[in-house]
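*Asks:* Can you look at this prediction? I've put the sequence above it.
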Amino acid sequence: MENFRKVKTSEEESPLPFSDLPSGVVEMKVKEGSKIRNLMGFAMARMGLEDTRQIVFSGCGRAVTKTVTCVEIMKRKLGGLHQVTKVQYKTLVEVWENKDAQPEGQVEHLTVHKNVPSICILLSKDPLDTHQMGYQPPDLPDGLWVNEGAPREDKSSCSSKGTKRRLRTPPCEEDPLRKKAQL
């Protein structure tokens, strides 16, 4: 493959894996080179509108982690969003061409089909089917780690410095450096 260079990459179009989506649902296609700031600016503006009730984030390959990051940011900023996650595989088609010129002057092309992981995440302001595979309810308003009715701990009483301890060798092992120092 060192004599070839990638000319074109395309992904096969496939419908969203969610049934009964309204016609005006916002679909955010996250790519590897997408900037999270740009994606979130657009998505937050659209979800801020009263008539936008659902949004779908989708990404494949190296964009999967960026897709999940966008969803988590939106859930934290807006709160109260129901989520359904679907994971699948998509086929990417890559076209490569030979760098070296052929004696006849023709360029040799190579087509590669790759199956890459893909994720589609539906966020909704309205309740979704809780029995659907991949459903996550909205987060609790106070967060997951706070007990109701329990007083919060005062962090000022905790020491910010740890205690340093000297590493000691077990008595059964002899340290050759210590032996030399004693002589």
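*Replies:* Looks like it came in fine.
*Asks:* okay, CA-based contacts and neighbour counts for the rest of this
*Replies:* Noted.
*Asks:* Can I take it that Lys75 is in a helix?
*Replies:* Yes: with DSSP: H, G, I helix; E, B strand; the rest coil as the criterion, Lys75 is part of a helix.
*Asks:* what number of residues lie near it?
*Replies:* 17 (other CA atoms under 10 Å).
*Asks:* Any figure for the gap between it and Val84?
*Replies:* 12 Å (CA to CA, to the nearest Å).
*Asks:* Can you pull up the most central residue in this protein?
*Replies:* Thr65 (2.1 Å; CA atoms, centre = their mean).
*Asks:* Please report the distance of that one from Ser58.
*Replies:* 11 Å.
*Asks:* Lys90: helix or strand, and which one exactly?
*Replies:* strand 82-98 (DSSP states H and E).
*Asks:* Put this next to the first one:
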Amino acid sequence: MEHYIKASEINVPCLPPFPAELTTGTKEMIVKENTKFKNILTFVDKLFEDTNCRLVIFKGVGEATAKCISCVEVFKRNYKGGVLYQWNKIVFTRRTDSWLPMVESLSKILVHVDVPTVYILISKDPFPDDCINESSQDSSSEARFTFDNEAMSNGLGSPQEKPKLLRTLGVNKWNRPLKKNCRIQKQQLLSKDKS
């Protein structure tokens, strides 16, 4: 591709893969790779302050899918207005890249790329029963997992439940070597402790 230069990039528009009765008139937030969380989150917070706004769609294409998911998780964590309901869909959208040759003997190239796209529908209201599937969830439910006939929640619990690490004064060969300043200070502390 060293003899070609990218001329254009055309994204084929894709409608949200949710039922039309849910998404008509719903605001779609397009999260890009360079989108600032603060801008999106303040805008969606203002949207959800309006009692008439019940739904919002987050969309991330290609490299921005991970950022879109993170943005939704931060929004759900910061939302104080009650329970939120979430529905996820992943689809592939088509992008066409046009490459022009820099050498006259070569011809123009069109490259069709299927790009992953994530759609996340956030709602203040529960979804209809016919729409609920394995990708639907709400922010109030806590997942529980079973392991060796014991149930445990998805979290580590409070910090008091964590075991304390035992620190020994002996040399541990797996520790990172101390910096020169720290080494001198530690030697001084050890000499004070011995006396």
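*Replies:* Cool, got the structure. Note that the structure is predicted; figures quoted are calculated from it, not measured.
*Asks:* Just the TM-score for the two chains, thanks.
*Replies:* Once superposed, the chains reach a TM-score of 0.71 (TM-score structural alignment, normalised by the length of the first structure), with 157 aligned residues with a CA RMSD of 3.0 Å.
*Asks:* Check the secondary structure at the residue nearest to the centre of the first structure for me.
*Replies:* Thr65 of the first structure ends up helix, using three-state DSSP.
*Asks:* can you tell me which residues contact it?
*Replies:* Counting by CA atoms under 8 Å, 6 or more residues apart in numbering, Thr65 of the first structure makes contact with nothing.
*Asks:* Val30 of the first structure versus the residue lying closest to Asn115 of the first structure once chain neighbours are set aside, what's the distance?
*Replies:* Closest residue to Asn115 of the first structure apart from its sequence neighbours, by CA to CA, 6 or more residues apart in numbering: Thr91 at 4.6 Å. Separation of Thr91 of the first structure from Val30 of the first structure (CA to CA): 16 Å.
*Asks:* Could you do Thr130 of the first structure as well?
*Replies:* Applying CA to CA, the value for Thr130 of the first structure to Val30 of the first structure is 26 Å.
*Asks:* Return the set of buried residues in whichever helix or strand comes after the strand holding Lys90 of the first structure.
*Replies:* Sequence order places strand 109-124 as the next helix or strand after strand 82-98 of the first structure, per DSSP H and E. For strand 109-124 of the first structure, the neighbour count (16 or more other CA atoms under 10 Å) marks 117-124 as buried.
*Asks:* average offset between strand 109-124 of the first structure and the second structure?
*Replies:* Compared with the second structure after the fit, strand 109-124 of the first structure shows a mean deviation of 0.9 Å (mean CA distance after the TM-score superposition for the first structure).
*Asks:* What span of the second structure is the following helix or strand past that strand aligned with?
*Replies:* Downstream of strand 109-124 of the first structure, the next assigned helix or strand under DSSP H and E is strand 135-136. Aligned by TM-score structural alignment, strand 135-136 of the first structure falls on residues 136-137 of the second structure.
*Asks:* Surely Glu12 of the first structure is in contact with Val93?
*Replies:* Yes: if you go by CA atoms under 8 Å, Glu12 of the first structure and Val93 touch, sitting 7.5 Å apart.
*Asks:* of those two, who's got more company?
*Replies:* Val93 (16 against 8).
*Asks:* Once you drop chain neighbours, what's closest to the residue mapped onto Val91 of the second structure from the first structure?
*Replies:* Counting by TM-score structural alignment, Val91 of the second structure corresponds to Gln88 in the first structure. Among residues not flanking Gln88 of the first structure along the chain, Ser118 sits closest, at 5.2 Å (CA to CA, 6+ apart).
*Asks:* residue contacts, the equivalent of that neighbour over in the second structure?
*Replies:* Aligned by TM-score structural alignment, Ser118 of the first structure pairs with Thr117 of the second structure. Counting by CA under 8 Å, 6+ apart, Thr117 of the second structure touches 59-62, 65, 90-93.
*Asks:* 6 Å instead?
*Replies:* 60-61, 90-92 (CA atoms under 6 Å, 6 or more residues apart in numbering).
*Asks:* Can you verify my assumption that Ala7 of the second structure contacts Trp99?
*Replies:* Yes: Ala7 of the second structure lies in contact with Trp99 (CA atoms under 6 Å); the separation is 5.4 Å.
*Asks:* ok, the two, which is more surrounded?
*Replies:* Trp99 (19 against 11).
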